[in-house]
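In: I'll drop the sequence and a predicted model, then ask my questions.
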Amino acid sequence: MRLVFAGTPEAALPALDALLASDRHEVVAVVTRPDAVAGRGRKLLASPVAERAAEAGIEVLKPARPRDEDFLTRLREIAPDCCPVVAYGALLPKVALDVPAHGWVNLHFSLLPAWRGAAPVQHAVMAGDEVTGASTFLIEQGLDSGPVYGVITEEIRPTDTSGDLLTRLSHSGARLLAATLDGIGSGELVARPQPAEGVTLAPKITVEDAAVDWTAPALRVDRVIRGCTPAPGAWTLTGGERLKLGPVTLAPDRTDLAPGELSVAKNTVHVGTGSHAVLLGDVQPQGKKAMPAAAWARGTRLPAGSRLG
């Protein structure tokens, strides 16, 4: 099949690479979000998908909005059989959905109908799910509600960050997407409606959502931090400034600390929660690089009784 691939971040690259390597399909163009300002230099940068497509010599389309007439005209000229989608980042209007004969097929990183929305991996980690996965489905006007072609499952490990889990899912999901397109192309695969039960939503995690509530139980604190790593990054306040937090370790033997209370030793920093303490890992003060919590505590010279939050 002739394919136009839609995607933007690094997590979409394994799927794009798998389709570029396929001998059953031809990726003739990619659709991605417009260049955006990023990095310390605040330079205008192309998306990872745009860069990979340029390396492969493939046409790159960067519509400000997928309903822009110039984009729709070019899409009709290309006349793709199908448009696979991985984390594109914009809602597709019906006029665009109607262009390819086999529609737009999305690789979504959850076991639908669970965790429909922009941040399924982060929400799965934060909710303490033990198993998640990826689904391929035909995009329709509803939010991730279209009929499903296939699924794969993935165990969520106790120390997984959302970044760890997304990396694994992006590779296993790439194989699922390629197999799905093979089945669509051969006519052997039929999408089946999602069940009405079990729908949960996964809206984008904001910076405010990533603030750690030290009055919550330690297990909840651990899940929030892992779910927000690497983005948007869990944080707390110290001395009126934000302190970014890396993953922590549960310390059930320490029940002597109040929520947010710090206990600093030579090589360790414990923080109290609503249940028992956690051991801080790496932290990152504003304007500085990440460092071990003990090094931060020594450099900050925290007074006795200091608290976070």
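Out: That came through, no problem. Remember, it's a predicted structure, so these values are computed and weren't measured experimentally. Numbers count the residues shown, from 1 in each chain.
In: okay, CA-based contacts and neighbour counts for the rest of this
Out: Fine.
In: Quick check: end-to-end length of stretch 132-143?
Out: Terminal residues of stretch 132-143 are spaced 19 Å apart (Cα to Cα, to the nearest Å).
In: cool, and stretch 92-99?
Out: End residues of stretch 92-99 are separated by 11 Å (Cα to Cα).
In: Then stretch 276-296?
Out: Note: stretch 276-296 ends 22 Å apart using Cα to Cα.
In: Give me the contact list for it.
Out: Outside stretch 276-296, the residues that touch it by Cα atoms under 8 Å, 6 or more residues apart in numbering are 217-218, 241-257, 264-272.
In: List of residues touching the longest helix along the chain?
Out: Longest helix in the chain, counting residues (DSSP state H): helix 162-186. Helix 162-186 has contacts (Cα under 8 Å, 6+ apart) with 1, 11-12, 14-16, 18-19, 22, 24, 84, 102, 107, 109, 121-122, 125, 133-136, 149-152, 154, 156, 189-190, 226-230.
In: another structure for you, compare them:
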Amino acid sequence: MRLVFAGTPAVAVPSLRHLAAGRHEIAAVVTRGDAPLGRKRVLTPSPVAQAGEELGIPVVKTDRLDAEATARIAELEPALGVIVAYGGLVREPLLSTPTHGWINLHFSLLPKWRGAAPVQRALIAGDTVTGASVFQLVAALDAGDVFAEERYEIPAGATSTEVLEALADLGAPLLARVVDAIADGTARATPQSGEPTLAPKLTLDDGALDLTRDAASLLHRIAGVTPEPGAHTTFDGARFKVLRASASEAPPVPPGRVVAFGRDVVVGTGTTPLRLESVQPAGKAAMSAGDWFRGLRTDEPELGS
């Protein structure tokens, strides 16, 4: 079949490469425009744009799938649209432009975690299992019938980046098999069943750590918001980032109090303390918690202050 592929971040690249190595023609790659990256804010093509150019596929850069983008895609006469984390909505008439419509690789087991941040929300909620789903795109958010899915057990302590990378690799061949089945006329999709949960895009507030909460929920939140928007609390009135933490066997400590326990630096929570491993104080580079703690001028530092 003649395909149009829409995607933007690095997690979409394995799917693009897998499809490009298959039997179908990718007429164009649609991706969001170049974005400023780094301290110098250099305009940089998206990972999907870079992969498309490397593969010799025409690249269409657009931040909105508007009338102009719809017209450009329609000129290609695609049989199927494939979307993986493009970062924008596909609406009519574009939704019906390809002969077989659009299919979407989504990083959850639908109908759980419909929305922009399924992996992050799953980790924050403490889920131990997630997966990848390929479904028919419809006007309602992530509500279409599902062609195929695959489960994935979340490793203990994995961050959203690590889980997304694993699901990107898991989902690429799953997506390719569905595309082949649609081409062969053997694809069958089933309606989603169960109670939907929503996964809206994370905000800075989602990274705020309430150290009066229990240790397990704090670790779940840290995993889900790492690296973006990042887990944070305050120290001396300024933002203080917690880059990595883990469970500790230290005795109870008042919430927010930071103490040494053997060679570890631990912070109190509403239950058991957490071991701080890597932190970033305001205005400074990331450092080990031990280096930060040794450089303090107070014997009883408190986070959340």
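Out: That came through, no problem. If you're wondering where the values come from, they're calculated on a predicted model, not measured in any experiment.
In: re the thing from before, looking at the contacts of helix 162-186 of the first structure, which are in strands?
Out: Counting by DSSP state E, the contacts of helix 162-186 of the first structure place 84, 107, 133-136, 149-152, 154 in strands.
In: Tell me the most packed of those residues, by neighbour count.
Out: residue 136 (31 neighbours; other Cα atoms under 10 Å).
In: so who does it touch?
Out: Residues counted as contacts of residue 136 of the first structure (Cα under 8 Å, 6+ apart) are 105-108, 148-151, 176-177, 180.
In: To which residue of the second structure is it aligned?
Out: Matched across to the second structure, residue 136 of the first structure falls on residue 134, judged by TM-score structural alignment.
In: Equivalent analysis for residue 36 of the first structure, please.
Out: Using TM-score structural alignment, residue 36 of the first structure lines up with residue 35 in the second structure.
In: doesn't residue 49 make contact with its match?
Out: No - if you go by Cα atoms under 8 Å, residue 35 of the second structure and residue 49 don't touch, sitting 11.4 Å apart.
In: Tell me which of the two has more neighbours.
Out: The residue with more neighbours, out of residue 35 of the second structure and residue 49, is residue 49; 28 against 11, by other Cα under 10 Å.
In: Could you tell me which of the contacts of stretch 276-296 of the first structure count as buried?
Out: The neighbour-count test (16 or more other Cα atoms under 10 Å) marks 217-218, 242-248, 250-251, 254, 257, 264, 269-272 as buried among these.
In: quick one, helices of the stretch 101-250 of the first structure?
Out: Taking DSSP state H, counting those that start in this stretch to define them, one finds helices in the stretch 101-250 of the first structure at 120-126, 162-186, 218-227.
In: Residue 12 of the second structure contacts residue 82, doesn't it?
Out: No - shown here, residue 12 of the second structure and residue 82 do not form a contact pair, counting by Cα under 8 Å, at 10.6 Å.
In: check contacts around residue 89 of the first structure.
Out: 7-8, 33.
In: Just the ones of those in helices?
Out: Members of the contacts of residue 89 of the first structure lying in helices (criterion: DSSP H): none.
In: Could you see which of these carry over to the second structure?
Out: Contacts conserved in the second structure for the contacts of residue 89 of the first structure, using both residues aligned by TM-score structural alignment, their matches' Cα atoms under 8 Å: 7-8, 33.
In: Output those residues in TSV; the columns should cover neighbour count.
Out: Below are those laid out as TSV (neighbours: other Cα atoms under 10 Å):
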residue	neighbour count
7	27
8	25
33	22
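In: Nearest to residue 58 of the first structure among those?
Out: Using Cα to Cα, residue 7 is the member of those that sits closest to residue 58 of the first structure, with 13.7 Å.
In: Okay, and the corresponding residue of the second structure for residue 288 of the first structure sits in which element?
Out: Under the alignment (TM-score structural alignment), residue 288 of the first structure pairs with residue 284 in the second structure. Assessed by DSSP states H and E, residue 284 of the second structure sits outside every helix and strand.
In: since we're on residue 284 of the second structure, how many residues are nearby?
Out: Residues near residue 284 of the second structure, counting by other Cα under 10 Å, number 9.
In: Tell me, how many residues neighbour residue 237 of the first structure?
Out: 16.
In: And for it, nearest residue in space, chain neighbours not counted?
Out: Spatially, and ignoring its direct neighbours in sequence, residue 237 of the first structure is nearest to residue 309 (4.6 Å; Cα to Cα, 6 or more residues apart in numbering).
In: Enumerate every residue touching the one you found.
Out: 212-214, 236-238, 260.
In: One more: residue 44 of the second structure?
Out: Contact analysis of residue 44 of the second structure by Cα under 8 Å, 6+ apart lists 34-37.
In: Between which two of these is the distance greatest?
Out: Comparing all pairs in those by Cα to Cα, the longest separation belongs to 34 and 37, at 9.2 Å.
In: Which one's more surrounded, these two?
Out: residue 34 (16 against 11).
In: name the element residue 298 of the first structure belongs to?
Out: Short version, using DSSP H and E: residue 298 of the first structure is in helix 293-300.
In: Run through the residues that contact the aligned residue in the first structure for residue 212 of the second structure.
Out: Mapped onto the first structure by TM-score structural alignment, residue 212 of the second structure lines up with residue 215. Counting by Cα under 8 Å, 6+ apart, residue 215 of the first structure makes contact with 259-260, 273-274.
In: Could you do residue 2 of the first structure as well?
Out: Contact analysis of residue 2 of the first structure by Cα under 8 Å, 6+ apart lists 25-28, 79-82.
In: now do residue 97 of the second structure
Out: Neighbouring residues of residue 97 of the second structure by Cα under 8 Å, 6+ apart: 74, 77-78.
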